[in-house]
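Enquirer: Sequence isn't available, so here's the structure alone:
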């Protein structure tokens, strides 16, 4: 029975943390800003790409539909030795939209891991004072740049993190990724609301170029294949730069779900490669708490075969966690005017502990593959 006490203690800690995180969202200042008549911020939009031919048409279409003066932004596409038709599509995009300043580059840096090299190459060639990074597999909202301009004019922030949502398709795997990304975004928004920002997403991240160069965010992180976004946020915070989060619905970027379990697992292994280098005990503590919560659910399912009391804990814990997590996510999606389906969330919740625990326990060892390359942790 002593294990039941431990399990209920972990459940209590988890529920209290989620409740405090969610209630803290009320501290966020409304960012559903009226788009200002005087647009003035100039953006260099940096997009690294490697073997993204399948996703580029949708990205390019969304870029062409951005409602922002063409003289106030540039697109910098950095090719990382693509083996498919990515470069061909990029050239066609450049030729078709001559009213948009589109710069095509190949990686010239060799100091860092590939994505860091791509970002550094683009920043060195950029013309404008604000850098805006995103990915090649996203769809950008029409008023994306207008929202960022309004936020920058009203706050003068040095770095602004924005929301990223995984598109939910028919496959169960896409549903898992959709809700998992919403959970990460809840954690991100909650940390910003508590004035302790620790995570952001490089698919929607804007920062002042001069501050980035001053921060030298890659120092000591040269060989880490992931975490460019978190390391940037971490360094800006250390140096006292002004940090903000863009919450309005017009700024959310939509990204594609990975189609295979193997691909998802490799992505999680890549993300885990940065964990040891993230200088935040708060972030690591939350990661441990979430992992322990999933572990207690699975262990209670196993121990139920020997002790019926664990069945009661399993039912109570699952239902309490389901409703608390669901309530917290509905509060978060309401802020960004996103939809939420309780039925889909229930389906994902039934397997979420198994998926998440598997990724957590297997992501810290050995090598991983990403975009056709192998990396050492």
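Expert: On my side now, so go ahead. Just so it is clear, the structure is predicted and the values come from calculations on it, not from any experiment.
Enquirer: From now on I want contacts and neighbour counts done on CA atoms only, so please keep to that.
Expert: OK.
Enquirer: can you pull the contacts of residue 362?
Expert: residue 269 (CA atoms under 8 Å, 6 or more residues apart in numbering).
Enquirer: now the strands for the stretch 1-150 of the chain?
Expert: 43-49, 73-79, 101-106, 130-133, 138-139 (DSSP state E, counting those that start in this stretch).
Enquirer: Presented hereafter is structure B, for comparison with structure A:
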């Protein structure tokens, strides 16, 4: 009986801590006001959009067309695409696009054959920035689309707030299958946490699919120096560097016009590979707050599974209703905490109906997070046709 009480106390304390963590996110999500872009940018600023690509033949044309279909003055921006050893028709499609402000660079000309079998996103971005003519840099992915007001909104926010680095929403669409719905809800929640932690002055994450910073800042901080041994993380590690040098220099654009849209991963294995790639960045985190937050979030998901399994097993053998308490407290706390955070976040993304599916999404989320934490220990995954370890 003493052991049962101890288990109940441990579950109760950890559940309370999880609830406080989510309340922290909620408070700072709500604290940040929606950005209201001006009708005209305060001053003219030149921009270079850097797009590192590998095997993006299916979406690269639409991506580039959306980049040049912007309300921002055409003479103020250019697009640099850096190809990372694509084995499909990505380069061919790019060369056939007759757009003066579109510049294509081939990574193989810089790295030779030595870069063929390893991820080179940091090198691709660095080469793009080295050749950039703009004062501001925006990185995005070759499978992303955006509204015509995207660039104006990003520049307006950056210029009017004197930030060193800003990030903005990434949205998964469309979403019809259970796996697609899980991805959409998961990424929206991550965007909410991104905005909340940045507003709190404790930036945890950002996405290189929608990231802006001054070229001068990138060069001042020596780019990705010190993080080249980690295959991914071009976004997070740069954000960490900026935060260390400029504590108040990071912002999140809370406006839907600043969002970029990307397709969900097709198939379970591609989805898991993407998530393992995301988790692999954590080995390079220098901030103890970020590490502690990620570790606790993972362990709490494992705790929920363990508590529910313990309660069900205990109830089957004893038929005592008290046995169900640990599982009910852990699962109930997670459902309640996530619901009160997700409702305003989903509302911002115009997907409030997803809150009705949250119990279903939560079950999938708990198991996939726990599973990803285990298989990511190997550090191996496949991405864009490459084996990464």
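Expert: Here it is on my side, so go on. Quantities reported herein were computed from a predicted structural model and do not represent experimental measurements.
Enquirer: thinking again about what came up before, which of the strands of the stretch 1-150 of the first structure sits closest to residue 282 of the first structure?
Expert: With CA to CA as the criterion, residue 282 of the first structure lies closest to strand 130-133 of these, at 25.7 Å.
Enquirer: Tell me which other helices or strands that closest one touches.
Expert: With contacts defined as 3 or more CA pairs under 8 Å, 6 or more residues apart in numbering; DSSP states H and E, strand 130-133 of the first structure has these neighbours: strand 43-49, strand 205-208.
Enquirer: Residue 69 of the second structure against residue 148, yeah?
Expert: Yes - the pair residue 69 of the second structure / residue 148 is scored as a contact, 5.8 Å apart, by CA atoms under 8 Å.
Enquirer: any idea how far residue 178 of the first structure is from the counterpart of residue 176 of the second structure in the first structure?
Expert: If you follow residue 176 of the second structure across to the first structure using TM-score structural alignment, you land on residue 170. According to CA to CA, to the nearest Å, residue 170 of the first structure stands 11 Å off from residue 178 of the first structure.
Enquirer: How about residue 77 of the first structure?
Expert: Counting by CA to CA - residue 77 of the first structure and residue 178 of the first structure are separated by 26 Å.
Enquirer: If you tally nearby residues, what's the number for residue 333 of the first structure?
Expert: When neighbours are counted by other CA atoms under 10 Å, residue 333 of the first structure registers 17.
Enquirer: Next: the one 3 residues further on.
Expert: Using other CA under 10 Å, the number of residues around residue 336 of the first structure comes to 18.
Enquirer: Nearest residue to it in space, ignoring adjacent ones along the chain?
Expert: residue 249 (4.4 Å; CA to CA, 6 or more residues apart in numbering).
Enquirer: which residues does the one you found contact?
Expert: By CA under 8 Å, 6+ apart, the contact set of residue 249 of the first structure is 32, 335, 336, 337, 338.
Enquirer: In helices, which of those fall?
Expert: residue 335 (DSSP state H).
Enquirer: related to what we said a few turns ago, now for the strands of the stretch 1-150 of the first structure, which one comes closest to residue 244 of the first structure?
Expert: Within the strands of the stretch 1-150 of the first structure, the stretch nearest residue 244 of the first structure is strand 130-133; the backing value is 14.1 Å (CA to CA).
Enquirer: Find me the equivalent region of the closest one in the second structure.
Expert: Counting by TM-score structural alignment, strand 130-133 of the first structure corresponds to residues 136-139.
Enquirer: Helices along the first structure, start to end?
Expert: Using DSSP H, the helices found in the first structure span residues 2-23, 56-64, 86-96, 114-125, 144-155, 172-193, 209-215, 228-238, 261-272, 281-303, 309-335, 342-362.
Enquirer: Take the contacts of residue 249 of the first structure and lay them out in TSV including distance to residue 119 of the first structure.
Expert: Shown next, in TSV, are those (distance: CA to CA, whole Å):
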residue	distance to residue 119 of the first structure
32	29
335	30
336	28
337	31
338	30
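Enquirer: Quickly check the contacts of residue 249 of the first structure for the two that are furthest apart.
Expert: With CA to CA as the measure, no two of those lie farther apart than 32 and 338, at 13.6 Å.
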